[in-house]
Every structure is written in C-alpha cells, then in structure tokens.
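In: Have a look; sequence and predicted model below, questions after that.
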Amino acid sequence: MSRQRSSTDLLKFVIGGGINTAFTYGLYFGLQVVMPYQVAYALAFATGIVFSYWFNATIVFKTPVSWKGFFSFPLVYLVQYLLSAVLLSVFVERMGIPQSVAPLVVIIVTIPITFVLTRWFLRRT
C-alpha cells in the first residue's frame, strides 16, 4: 500500500470517527430525554459500533461487509478501550497530566493504533 493511500485512509478514518462521535453523542443526548441515561448510552454506543464497522469497511478500507466481520468487529473497540484505560491511568497517575487533558492525549496516541488495528481486522474478515 502506498504512503499516499495510507494517509488518505487515515484522514477518512479520522473524519469517520468525528462523524461517529458527533452522531452517537447526539443520539445519546436525544435518547436520554426519554429513557434512563445508561440505556441511552448503551444504545448510542452500540449504534456507534455498527456505524464504525459500516463506514470503515465500505468507505475507508473498501472491504466487503459480512456478518462475520460485523459480529467480530466489537473486538477492535474492546482492545481500544483497554489500551485507552491503561494509557489514561499512566498519563494521570505517573506522568501528572491533568485528568481533564489526559483523555485528549489518549485519543491522539490511540488514533494511529486503532487505525492500524481496524485496517488489519477488516482486511482479514
């Protein structure tokens, strides 16, 4: 894969992540008005995984959408969450980065890792 293609894919990945974040936050905000916030969060989070799978498979990496891929794609989110939780702890407790800033640093560090993991995963399924 060429560097330019990889850079274009990364840009599309980041844009898709921004769209997904805005959409799921808006969905959560609307749902929590009519149902308990935890239920609203779970539905918005699950919807975000579905959108992320579809967007990354069809638009970013142009891979076929499949049931196998769909049902195993949440593993990407699990790995990303675990890595983010560890990094957040290290940044706050060991490096003294303020709690309000540390999640932003985590996002910056994990975007390339999540990109590579998502690309690898989608090309395998």
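Out: Sure, I can see it.
In: only C-alpha atoms for contact and neighbour calcs from this point on.
Out: OK.
In: what helices or strands is the helix or strand hosting Val76 leaning on?
Out: Element membership for Val76, per DSSP states H and E: helix 74-89. Applying 3 or more Cα pairs under 8 Å, 6 or more residues apart in numbering; DSSP states H and E, we find helix 74-89 packed against helix 102-124.
In: again, only this time at 10 Å
Out: For helix 74-89, the packing partners by 3 or more Cα pairs under 10 Å, 6 or more residues apart in numbering; DSSP states H and E come out as helix 37-55, helix 102-124.
In: buried residues in the first one?
Out: When you say that, I think you mean helix 37-55. 40-41, 44-45, 47-55 (16 or more other Cα atoms under 10 Å).
In: Columns distance to Asn20 on top of the helices and strands packed on helix 74-89, output as TSV?
Out: Below are the helices and strands packed on helix 74-89 laid out as TSV (distance: least, Cα to Cα, whole Å):
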stretch	distance to Asn20
helix 37-55	6
helix 102-124	14
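In: hold the first one in mind and look at this next one:
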Amino acid sequence: MTVRAQLVRFALVGAVNTGTYYGCYLLLLHLLPYIAAHVLAFVLSMTGSFFLNSYFTYRTRPTWRKFLLFPLTNAANFVITTGGVYLLVDLAGFSDRYAPLVAAAAAIPITFVVSRTVMLRPDAPPRKRAEPVARDSGREAGTGGTQCPRHARGPSSRRMDRTSHRGVL
C-alpha cells in the first residue's frame, strides 16, 4: 500500500476518531471539568484509533508492543491539543465546546508521521536463548559430549570445548 493510500485511510480513521473523541468529550463535559473530560475522551478515542489504524490504515497485526507504544504516537497530538484547548478557552475566549476541534487540526501531520513509524516498525524477533555450555566430564569423542563436530571422529580424536572453536557455532 502506498503512503498516499495510508494517508487517506489515516484521515478517515482520524475523522472517526475525532467524532468518537468529540462525542465522549461532550458527554463527559456534563460530569467533569473540561480538561478532565478532554483527557478521558482522548484516552478512550486513542484506544479505538489504535485498532482502526492497525486493521484499516496500515493493515498490520496489533500487538501488545505496538499497543503500548501507540500512545507515543499521540504524545505530540496530546500536547498540541491540550495546550491548544487551554489557550483557546482560557486566553482567547473560545467556547469549550468547539476549542478541541480547532486545536486538533494542528496536530494531524505530526501524528501521522509518528503513527506510521510505530505501526509499521517490525516487532523485534524473539531473542535466541544462549545454549548452556556443559562441560564434558571425561566422555570420549562421538558419545555426545561437548566436542566440536569437526573434531568428533572417534575415541582417539582430540576433544574440543564449544567455546574454544569459534567457527563451529
């Protein structure tokens, strides 16, 4: 999928996310101060946004790692919108009902870039566990001790510890 297609899908998810956020914000505004309503609505809509972006925008499998990193994609968005809401309501006199919509517009490009980076970053491959090195206790070559496979030719061959022959492992 091209970056342009992802951007279009991101914008569609953003529209749904903004609607979800704004609906939650308006409902919570009846129960909480506007900043608390903003924060809680933001967290709820961000969770939905993660799954929509995983499945629809980037077509990637959601993982716990990505879910835990996803809030970082919205950190800039959160700072810009929270600061914007405060500035618009308390300093510029905007209505607390419309200020979040105005503030959110400035954060969209930054959120897309960071979101794309997190969601398309491959998960770290599982780490290989180092095999414990067992010391050979007098076993002869060819009997399953810790000989180097190149030198395990029979009872008369010299035994080698795995750690002493770097080219084998």
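Out: Thanks, I have it. Predicted, not measured: the structure shown is a model, and the values here were computed from it.
In: Tell me how far the counterpart of Thr47 of the first structure in the second structure lies from Thr57 of the second structure.
Out: By TM-score structural alignment, Thr47 of the first structure lines up with Leu44 in the second structure. Plainly put, Leu44 of the second structure is 19 Å away from Thr57 of the second structure if you go by Cα to Cα, to the nearest Å.
In: Please apply the same query to His30 of the second structure.
Out: From His30 of the second structure to Thr57 of the second structure the distance is 33 Å (Cα to Cα).
In: who has more neighbours, the two?
Out: Taking neighbours as other Cα atoms under 10 Å, His30 of the second structure and Thr57 compare with Thr57 leading, 23 against 10.
In: mind listing what the more buried one touches?
Out: Contact analysis of Thr57 of the second structure by Cα atoms under 10 Å, 6 or more residues apart in numbering lists 1, 5-13, 49-51, 116, 119.
In: Can you find the partner of Trp120 of the first structure in the second structure?
Out: Using TM-score structural alignment, Trp120 of the first structure lines up with Thr117 in the second structure.
In: quick one: its match and Val3 touch, right?
Out: No - using Cα atoms under 10 Å, Thr117 of the second structure is not in contact with Val3, being 11.7 Å away.
In: Need the overlap of contacts for these two.
Out: Contacts common to Thr117 of the second structure and Val3, judged by Cα under 10 Å, 6+ apart, are absent.
In: before we move on, the earlier item: what residues of the helix holding Val76 of the first structure count as buried?
Out: Buried, per 16+ other Cα under 10 Å, within helix 74-89 of the first structure: Pro74, Val76, Gln80, Ser84, Leu87, Leu88, Ser89.
In: What angle do helix 37-55 and it make with each other?
Out: In terms of direction (axes from the mean of the first three to the mean of the last three Cα atoms, to 10 degrees), helix 74-89 of the first structure departs from helix 37-55 by 120 degrees.
In: Helix 74-89 of the first structure relative to helix 102-124, how many degrees between them?
Out: Going by the same axes, to 10 degrees, helix 74-89 of the first structure makes 150 degrees with helix 102-124.
In: ok, so what distance separates Ile113 of the first structure from Gln80 of the first structure?
Out: Ile113 of the first structure is 8 Å from Gln80 of the first structure, by Cα to Cα.
In: if I look at the two, which residues touch both of them?
Out: Looking at what touches both Ile113 of the first structure and Gln80 (by Cα under 10 Å, 6+ apart), the common residues are Ile107.
In: In the first structure, what range does the lengthiest helix in the second structure match?
Out: Using DSSP state H to define each element, the second structure has its longest helix at helix 3-29. Under TM-score structural alignment, the counterpart of helix 3-29 of the second structure in the first structure spans residues 6-32.
In: Just the buried positions in that stretch, please.
Out: Within stretch 6-32 of the first structure, judged by 16+ other Cα under 10 Å, the buried ones are 9-10, 12-14, 16-17, 19-21, 23-25, 27-28, 31.
In: cool, stretch 100-107 of the second structure as well?
Out: Under 16+ other Cα under 10 Å, the buried positions of stretch 100-107 of the second structure are Pro100, Leu101, Ala103, Ala104, Ala107.
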